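Visitor: Sharing a sequence plus its predicted fold:
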Amino acid sequence: MSRKILIGLAAGAIALAGCKKEADAPAAAAAPEAASSSLPASNHEFQPAIDAGDFAELVGRLASDEFEGRGPGSAGEERTVEYLRAQMQRIGLQPGNGDSFFQEVPMVETTADPNTKLVLTIGGEPVELGFGTDMVVGTRTGESLVSVKDSPVVFVGYGVKAPERGWDDYGDEDWTGKTVVMFVNDPGFHVDDPKLFDGKKMTYYGRWTYKFEEAARRGAKAALIVHDDAGASYGWDVVKNSWSGAQYDLPASDDPEPRIPVQGWLTADAARKLFAGAGISLEDAYKQANKPGFRPVPLDATLSVDLASTTARKTSRNVIGVLPGAGRADEAVLYMAHWDHLGKHEGEGDQIYNGAVDNATGVAGILEIAEAFANQDPKPERSVVFVAVTLEESGLLGSKYYVAHPTFPLDKIAGVINLDAMSVAGRSKDLVVTGLGSSELDDMLKVYADQQGRVLKEEGNTAAGYYFRSDHFNFAKAGVPALYASGGSDLVEGGTAAGKAASAEYAKRYHQPSDEIHEGWRYDGIVEDLTALYGVGRDLAAGDRWPNWREGNAFKAARDTMMADKAAAPATP
């Protein structure tokens, strides 16, 4: 899983999941190679409805050693995508990308020189910062050398522009060539003020990815985020490990987001020295940044760095199948799950990272839902699209590429449902909705939760911003309402104590070779969860409903603009 919460079974592994996608570099991502042998045939007889035995067959194959941990660019990828294509064809789906089930995803691998030094000249005195010890920096430009010389450093609070909240940390200054320094998380978080943004609950503006994008939109030359454990929800070692080694991104030509030449993080100690040069304590800086009407503060410092990187171009593939709608085939409901995991590593013992929970369960889940749709009577009015994306473990790149190159226009997608790390702990009394309250899709899910005698609950540790750490996030940023839900931790058999025990057990296996199918897996809860999520999509595909984001949500403006533009466009003859 990538930048997200482990829901249900993994509810107790929240911090682990939140850190991972900041921390782990992916396994190898070389050009795809042909599978060494074809997969053995299965004699399993699939049922038309969502079925525990069918799910067990699918997840068992996807998590087996023959798929070699489903590493992008490996023989395991070739076997995985061919298996997924075969399953989609068996179900009766049509190719989802023109006449192909595959969508090629280009990527750029960038590795920053770990010997990079960054120099802050504070009050006329140069201070050299070491990579990993005082700072980490990288570039998404794809360039082998990016140089910044004597760039003026300015403190921009939390680096947020939120028009719907009346907040703009940048103002109307010219930021060309400047370096911006900012805090992680949102205004309100560090002073525990529930009246500022959402208090301790992270919004989209609190994510470090947003902050770099906004700095790029402003034309800054470099951007640095001040790290703190609570605000980031992980320690400095996570940041250091995350930004060391190979980093993956889409080529700039395939990514609509703005990119800043140099981006990275400062330790709190390094930031303290920087602020002291301007006569400001770090503690006072936090107070200033949390006052409405904050204005940028020059820090009497400049930044210089020569950032050398090695780069390489590689590819992977999304797998896309579609069930064409009976009456409104140009509109779509989209289910998604990421097929990739960490692959096969060299070494002694078991070195295959099977990724059974993460995310063979989600891929098996969308296939089971596809089977139910294919056998549904009456057929859905809208088309239903099933996308198994790649490179989630490398920064949500497969879904980002799909959003930039959608097979249905985004204004024709009524909603997205993401399946990632399904709970295998058994039936639960709750359904955990990560980002509960974000969109009207919650109301549609509640109908089925009520029918099952269950309640909707938000994820634990809302300060960590887990809604922004899985593949649906790329759709959300573009404005398309997206739902991310799975079984809860209040189990029918054993209650919350049993749920916590199951979570603790899975935390030991998370992103380890031991994330395999285990004898204690329970499929009755999976069937209930999939049935509820299928129900949401079935209702959405049956009519002309267009769910939206809640008032005040950061993504609502994009959806409103998208739908208004669609309504104003001339009708197609």
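Guide: Arrived safely.
Visitor: From here on, just use CA atoms for contacts and neighbour counts.
Guide: OK.
Visitor: residues in contact with the helix ranked longest in the chain?
Guide: Determined from DSSP state H, the single longest helix within the chain is helix 524-542. For helix 524-542, the surrounding residues in contact (C-alpha atoms under 8 Å, 6 or more residues apart in numbering) are 50-52, 332-333, 365, 368-369, 372-373, 380-384, 414-415, 417, 422-428, 431, 441, 444-445, 448-449, 452, 486-487.
Visitor: Run the chain-centre distance for that helix.
Guide: 22 Å (C-alpha atoms, centre = their mean, to the nearest Å).
Visitor: Now the helix or strand following that helix: buried residues?
Guide: With elements assigned by DSSP states H and E, the helix or strand that comes after helix 524-542 is helix 556-568. By neighbour count with 16 or more other C-alpha atoms under 10 Å, helix 556-568 contains the buried residues 556, 557, 558, 559, 560, 562, 563.
Visitor: Please apply the same query to stretch 375-392.
Guide: For stretch 375-392, burial by neighbour count (16+ other C-alpha under 10 Å) applies to 379-392.
Visitor: Also stretch 511-527?
Guide: So for stretch 511-527, counting by 16+ other C-alpha under 10 Å, buried means 511, 512, 513, 514, 515, 516, 517, 522, 523, 525, 526, 527.
Visitor: Can you tell me the SS state at the third one?
Guide: If I follow you right, that is residue 513. coil (DSSP: H, G, I helix; E, B strand; the rest coil).
Visitor: Same list (the buried residues of stretch 511-527) but as JSON lines, adding distance to residue 478.
Guide: Putting the buried residues of stretch 511-527 into JSON lines (distance: C-alpha to C-alpha, whole Å) gives the following:
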{"residue": "511", "distance to residue 478": "29"}
{"residue": "512", "distance to residue 478": "33"}
{"residue": "513", "distance to residue 478": "35"}
{"residue": "514", "distance to residue 478": "36"}
{"residue": "515", "distance to residue 478": "33"}
{"residue": "516", "distance to residue 478": "35"}
{"residue": "517", "distance to residue 478": "36"}
{"residue": "522", "distance to residue 478": "36"}
{"residue": "523", "distance to residue 478": "34"}
{"residue": "525", "distance to residue 478": "32"}
{"residue": "526", "distance to residue 478": "30"}
{"residue": "527", "distance to residue 478": "31"}
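Visitor: ok, those vs residue 147, which is closest?
Guide: The nearest member of those to residue 147, counting by C-alpha to C-alpha, is residue 511 at 36.0 Å.
Visitor: Use this one as the comparison:
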Amino acid sequence: MTKHISVYINLFFVFFISIINLYSQDRNPVSQIQKESLLKNVSILSSKEFDGRLPGSEGYDKAAKFAANKFLELKLKPFGDAAFFQFLNVEYNRIDTPVVFKSIIDSVTIDYELGKDFVLRGFSGKNSFTLPVAFCGYGLSRPDLGYDDYQNVNVKNKIVIVFKQNPKWKIDDKEWGSAYPREKSLVAKQKGAKGILFVSLPNEDKPQPLIGSVMHGDGEQPVDFPQLHISIKAANDLLSKVGLTLSKCQTKIDEKKKPFSFLTRTKAEVVTTTHYQKEVRTMNVVALLEGNDPVLKNEYVVIGAHLDHVGSQGGLLFPGANDNASGTAGILEIAKAFASDKVKPKRSVIFVLFASEEQGLNGSKHFVENLKMPKEKIVAMLNLDCIGYGDSIQVGNGKSAPNLWQIAEEFDEKNFKLMVRDTWNGGGADATPFHEKGIPSLYFVSKYSYDHLHLPTDTVETLNPDLFEKIVKLAFLTAKHIADGKYEREIIK
């Protein structure tokens, strides 16, 4: 009988401890952040339904509504222009089918595959033609520097091949200016060309792959001017009739610092189907957790990530799982952790998912230009971008906000030991507009995060779940420390 009583007592003790542990876990907000939930939200956001989350598209609007509903479920307060949405206007270009790129070498036609041999630039124009091809070096026309890739070649009614990047060398130590595709496209169009084929520099250790991108530069959109990014192999096919390779062309130009442009004696067939709008409405998604201190609730911590990616083109999806469904999922988990805490923070916390980072930080710029409070009342901004792939944690902008960076480092040392010491100054990504307003900021990113950057392979299956969870927990612990009033706003460097 005594033995049985002892067993019952032990079982009761185990049960009691389990209940205490479970209750403690529920009370501990950081335990709310789980990799399973993070990966589930990334899977949803990077799915075909959301179509690459290009601002202005139906897919992006679905993603914004998904995030707003999550904030609503957490009983956070809407903090936008209308409910959770803060509206802004952006350029928009939808790329549909058909999309065709072929080379024609004498009587031989080579068909190229979208995503493997070429992609369209995000702001490609619409047209259809088969035309001769000219190679025009770096695609620069700078008579003021005595350099013009178009000077000795007639590109009227031609398609031009140009290097996507600018030269690494200079003339008289002068800058070349922007290397954005729109600028080079407008130069080629002004010279009489009908379309442009960008190609990565072949002599780089790692030539840039065929990425999806909507970072395009300023200027009017040439709506009838196709803009493709083609593979080095496809470019070499088009140069084959003149007995040259792209690498030899780059070497010749770089060694002599003089143009080397010519007609290739080949043709290309190009078909692009696009729908351009100079302005469409899109939105940031913004929610508020009000602080509980009568004074400090009028100070704010902003925790943000960009929701957008680069969309799709002709059925080719750029999922953007790491960039930046990971950061978005991180914000949703951090919001859940704050909302689950029985003790609310002293300071108010703003959760914001930015639109149009990929086009040039448009959403975060709009947010800081339209603050609902004096900028001095924002004590810190934490940005999460590309946090799901890699093997360690990097926290950027630590040289500009060293006290803030030190908080993150101390939490990492106590809990994870994954944070590298390397950092930088000047903001970075969506932290930049805040930094430029004098707001202390940190930029959380996973180290070695960019193997799949802007590629169709940026899928949830590539992510590192354990690292993903820990970097989100680190961002939460840092944010909670600030929101609890344990950090005083510093003057940034």
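Guide: In hand now; what should we look at? Note that the structure is a prediction, hence the values are computed from the model and not measured.
Visitor: Overlay them and tell me the TM-score.
Guide: Once superposed, the chains reach a TM-score of 0.58 (TM-score structural alignment, normalised by the length of structure 2), with 347 aligned residues with a C-alpha RMSD of 4.6 Å.
Visitor: what's the mean deviation for the longest helix of structure 1 versus structure 2?
Guide: On superposition with structure 2, the average gap between helix 524-542 of structure 1 and its aligned counterparts reaches 1.5 Å (mean C-alpha distance after the TM-score superposition for structure 1).
Visitor: Show me what residue 331 of structure 2 lines up with in structure 1.
Guide: Counting by TM-score structural alignment, residue 331 of structure 2 corresponds to residue 366 in structure 1.
Visitor: In strands, which of the buried residues of stretch 375-392 of structure 1 fall?
Guide: Using DSSP state E, the subset of those located in strands is 382, 383, 384, 385, 386, 387, 388, 389.
Visitor: Out of the residues you listed, flag the one nearest to residue 229 of structure 1.
Guide: residue 389 (31.0 Å).
Visitor: isn't the closest one right next to residue 321, touching?
Guide: No - counting by C-alpha atoms under 8 Å, residue 389 of structure 1 does not reach residue 321; the two are 11.5 Å apart.
Visitor: re the thing from before, my impression was that the match of residue 331 of structure 2 belongs to a strand - is that right?
Guide: No - read with three-state DSSP, residue 366 of structure 1 is helix and lies in no strand.
Visitor: so which of the ones in strands among the buried residues of stretch 375-392 of structure 1 comes closest to residue 316 of structure 1?
Guide: residue 389 (9.5 Å).
Visitor: residue in structure 2 matching the closest one?
Guide: Per TM-score structural alignment, residue 389 of structure 1 is aligned with residue 354.
Visitor: which residues touch the spatially closest residue to that match that is not a sequence neighbour?
Guide: Closest residue to residue 354 of structure 2 apart from its sequence neighbours, by C-alpha to C-alpha, 6 or more residues apart in numbering: residue 306 at 4.3 Å. By C-alpha under 8 Å, 6+ apart, the contact set of residue 306 of structure 2 is 324, 327, 328, 353, 354, 355, 356, 357, 384, 385, 430.
Visitor: related to what we said a few turns ago, mind listing what's buried in the longest helix of structure 1?
Guide: For helix 524-542 of structure 1, by 16+ other C-alpha under 10 Å, it's 525-542.
Visitor: And stretch 148-158 of structure 1, by the same measure?
Guide: Buried, per 16+ other C-alpha under 10 Å, within stretch 148-158 of structure 1: 148, 150, 151, 152, 153, 154, 155, 156, 157, 158.
Visitor: ditto for stretch 440-453 of structure 2
Guide: By 16+ other C-alpha under 10 Å, the buried positions in stretch 440-453 of structure 2 come out as 440, 441, 442, 443, 444, 445, 446, 447, 449, 452, 453.
Visitor: So the second one is in contact with residue 402, correct?
Guide: No - assessed by C-alpha under 8 Å, residue 441 of structure 2 is found out of contact with residue 402, at 9.7 Å.
Visitor: can you tell me how far the alignment partner in structure 2 of residue 377 of structure 1 sits from residue 492 of structure 2?
Guide: For residue 377 of structure 1, the aligned residue in structure 2 is residue 342 (criterion: TM-score structural alignment). Going from residue 342 of structure 2 to residue 492 of structure 2 by C-alpha to C-alpha, to the nearest Å gives 33 Å.
Visitor: Could you list which of the buried residues of stretch 148-158 of structure 1 belong to strands?
Guide: Applying DSSP E to those, the entries found in strands are 148, 150, 151, 152, 153, 154, 155.
Visitor: Redo the residues you listed as JSON lines? Include distance to residue 95 of structure 1.
Guide: Output for those, formatted as JSON lines (distance: C-alpha to C-alpha, whole Å):
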{"residue": "148", "distance to residue 95 of structure 1": "47"}
{"residue": "150", "distance to residue 95 of structure 1": "53"}
{"residue": "151", "distance to residue 95 of structure 1": "50"}
{"residue": "152", "distance to residue 95 of structure 1": "52"}
{"residue": "153", "distance to residue 95 of structure 1": "51"}
{"residue": "154", "distance to residue 95 of structure 1": "51"}
{"residue": "155", "distance to residue 95 of structure 1": "50"}
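Visitor: which among these gets closest to residue 128 of structure 1?
Guide: So of these, ranked by how close each gets to residue 128 of structure 1 (C-alpha to C-alpha), first place is residue 150, at 13.4 Å.
Visitor: Look at residue 411 of structure 1 and tell me its secondary structure.
Guide: Under three-state DSSP, residue 411 of structure 1 comes out as helix.
Visitor: aligned partner of it in structure 2?
Guide: Checking TM-score structural alignment: residue 411 of structure 1 goes with residue 376.
Visitor: Tell me how many other residues crowd that match.
Guide: Look at residue 376 of structure 2: counted by other C-alpha atoms under 10 Å, it has 13 neighbours.
Visitor: So it sits against residue 439, correct?
Guide: Yes - if you go by C-alpha under 8 Å, residue 376 of structure 2 and residue 439 touch, sitting 7.4 Å apart.
Visitor: report the longest strand in structure 2, please.
Guide: Per DSSP E, structure 2 has its longest strand at strand 262-289.
Visitor: Alignment lookup: residue 88 of structure 2 to structure 1.
Guide: Checking TM-score structural alignment: residue 88 of structure 2 goes with residue 105.
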